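Fold the stuff below for me.
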Amino acid sequence: MAKTILSITLNPAVDKSSTANHIQPEKKIRCSQPVYEPGGGGINVSRALLRLGITSTALFSKGGRTGELLENLLKKEDVTTLAVETSAETRENFIVVDTANNNQFRFGMPGEKITTADADALRKAILNASPSPDIAVISGSLPEGISTGWLTEIVRELKSKNVKIIADTSGDALTEILNEGVHLIKPNLGELSRLSGMEELDNDSADEAAKKLINEGKAEIVAVSMGPQGAYLVSKEECVHVPAPSVKKLSTVGAGDSMVAGMVSVIAKGGSLTEIARMGVACGTAATMSKGTGLFTKENAEKLYQWLSK
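Next up, the predicted model:
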């Protein structure tokens, strides 16, 4: 039976990307026609899952004209949406590539403050989502007005319904929800060091730090994202390292979210830790092969997965 997946994005965005030639200070920069795409951690996970043939529901806050644009962009991609109307205008990010040297500049804008009424509406939508999810992916940053305690309570209530929590956030939010325990987290080495209290981690000590979190009941699986070196996936019984294939990188936008989607796609099918790791690295790497914020193509992801499986 297919698993029901809910992605949760509390601070979504519309990503506006463009190109310019020779970016210099104090000069008027002439940009190409902008491309608008949906953005935000959980939203990108749902978009990426759809590329793998897996349906999920993208729950997100939606406010003002940018919120309307975000919802319409997702509908054009046939993503199933659960938009929660808020008084806060949805934010917009700007990404520009200098065509003279292929340098990418990413400007992330803050979201407007979420009111208490907005937070209550989001809480009700998450906990009353129908059908109730088997897997919930909480991904991205928290907007102003949403406390780490609020998010921890959401995790606690979802877990009481036997929902598997995939957490891809950072900072205090991640620290707090790990006290409740989740199914999977995806820290980089720096984040893993902070969470485990073990300093100066390298490839050899990463699995020890991950095991520490698992033994403390904070996560069942720790996926240590190591960029060009691939990823370590650690559970109580196993430690799997999958190297990242060498590809021509065009953009890193959405690579982390694509990696999460790849892992979730295998978790939903009950796959092994090795399969979870391979698909995560394959999708994350495939995303770097696409321009702008285009995530990955199914063809590239499957090709890299097959290569990693040899």
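
Could you use CA atoms for every contact and neighbour count after this?
OK.

measure the nearest residue to Gly254 once chain neighbours are set aside to Thr288 for me?
Once flanking residues are discounted, Gly254 sits nearest to Leu295: 5.6 Å by Cα to Cα, 6 or more residues apart in numbering. Distance of Leu295 to Thr288, computed by Cα to Cα, to the nearest Å: 8 Å.

structure for this one too, so we can compare:
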Amino acid sequence: MLREGLRHGTALLAGPNSDEVIPVSLYRRLATDLDANGCRVAADLSGERLDAVLAGEPVVLKVSHEELIADGRAESADPADLVAAMKQLRDRGSGTVIVSRAAEPALALPADTGSEVLEIHVPPLQPAEPRGAGDSMTAGVVAALVRGLPVREALRTGAACGALNVVRRGLGTGGADAVHALAERVELVEWKG
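Okay, the predicted model is just below:
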């Protein structure tokens, strides 16, 4: 992972299926070593692994609202509680923080907007398979950043990837043309609190 991250310049760290597979300490070491050597680190983690990766100051951190609540970072699913948790994660070293909220619009605290929080609105679509939308969203955001797109465009791309995953059966579905077409319809709206 270290070699590939250094070779490509961007690494996405996500959680294992079991807590026994990869120790938390490895996440800390990877995140800090990659960051110290000029690699952009992105993460889709929760719990101790999220804490560990913050040491590497990830450029993007995605977490679900359920995970924020389970970790004790947010008291409830109320957007104000989630935004407070997002700001704490930013204060601890993260760049852009994204919180997926199941059927509700995701929230984003982009690194380039100070304290402005955005709601990510995707067009209304009928779900066929709800699993995997958050993972697809994270992958889309990171892929867009790798291509050099600005953060707001990366958020639109990620939201389109997540939405397309939900309307089709099978994880990680949807082609580039469909992602681009849907991303144009994703709206980023300032969260008013």
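
coming back round to it: so what's the residue nearest to Gly254 of the first structure up against?
Asn44, Ala48, Val253, Gly254, Ala255, Ser258, Ala286, Ala287, Thr288 (Cα atoms under 8 Å, 6 or more residues apart in numbering).

Distance of it relative to Leu213 of the first structure?
Counting by Cα to Cα, the gap from Leu295 of the first structure to Leu213 of the first structure is 30 Å.

Next: Ser7 of the first structure.
Separation of Ser7 of the first structure from Leu213 of the first structure (Cα to Cα): 24 Å.

what does Arg91 of the first structure give?
Arg91 of the first structure is 34 Å from Leu213 of the first structure, by Cα to Cα.

can you check Gly64 of the first structure too?
Counting by Cα to Cα - Gly64 of the first structure and Leu213 of the first structure are separated by 40 Å.

So between these two, which is more surrounded?
Leu213 (22 against 14; other Cα atoms under 10 Å).

And Arg156 of the second structure, what's its match in the first structure?
Aligned by TM-score structural alignment, Arg156 of the second structure pairs with Arg278 of the first structure.

Check the burial of its match by counting its neighbours.
Arg278 of the first structure has 30 neighbours, counted by other Cα under 10 Å.

Assign it to helix, strand or coil.
Three-state call for Arg278 of the first structure (DSSP: H, G, I helix; E, B strand; the rest coil): helix.

isn't it right next to Lys303, touching?
No - counting by Cα atoms under 8 Å, Arg278 of the first structure does not reach Lys303; the two are 11.4 Å apart.

what do we get in the first structure for Ser136 of the second structure?
With TM-score structural alignment as the criterion, Ser136 of the second structure matches Ser258.

wait, what's in contact with the closest residue to its match other than its chain neighbours?
Take Ser258 of the first structure and drop its neighbours on the chain: the residue closest to it by Cα to Cα, 6+ apart is Gly284, 4.9 Å away. Under the criterion of Cα under 8 Å, 6+ apart, the neighbours of Gly284 of the first structure are Gly254, Ala255, Gly256, Asp257, Ser258, Met259, Val260, Gly262.

now the helices: where do they sit in the first structure?
41-51, 64-76, 116-127, 148-160, 171-178, 189-196, 203-215, 255-267, 273-287, 298-308 (DSSP state H).

Between these, which one is closest to Ile135 of the first structure.
Counting by Cα to Cα, Ile135 of the first structure lies closest to helix 255-267 out of these; the figure is 8.4 Å.

Which other helices and strands does that closest one contact?
helix 41-51, helix 273-287 (3 or more Cα pairs under 8 Å, 6 or more residues apart in numbering; DSSP states H and E).

Pull up the gap between Val247 of the first structure and Ala287 of the first structure, please.
The spacing between Val247 of the first structure and Ala287 of the first structure, counted by Cα to Cα, is 10 Å.

ditto for Ala255 of the first structure
Here the distance between Ala255 of the first structure and Ala287 of the first structure works out to 5 Å (Cα to Cα).

Neighbour count: the two, which is higher?
Counted by other Cα under 10 Å, Ala255 of the first structure and Ala287 do not tie: Ala287 has more neighbours, with 31 against 26.

what do we get in the second structure for the more buried one?
Residue pairing (TM-score structural alignment): Ala287 of the first structure is matched to Asn165 of the second structure.

In the second structure, which residue is most central in space?
Central residue of the second structure (Cα atoms, centre = their mean): Lys62, 2.6 Å from the mean position.

is it true that that residue touches Ser94?
No - assessed by Cα under 8 Å, Lys62 of the second structure is found out of contact with Ser94, at 10.0 Å.

what number of residues lie near the aligned residue in the first structure for Ser100 of the second structure?
Aligning on TM-score structural alignment places Ser100 of the second structure opposite Ser225 in the first structure. Ser225 of the first structure: 23 surrounding residues under other Cα under 10 Å.

Test my guess that Ser225 of the first structure contacts Leu189.
Yes - counting by Cα under 8 Å, Ser225 of the first structure does reach Leu189; the two are 7.2 Å apart.

Just the buried positions in stretch 195-213 of the first structure, please.
Neighbour-count burial for stretch 195-213 of the first structure, counted by 16 or more other Cα atoms under 10 Å, picks out Leu195, Ser196, Leu201, Ala206, Asp207, Glu208, Ala209, Ala210, Lys211, Lys212, Leu213.
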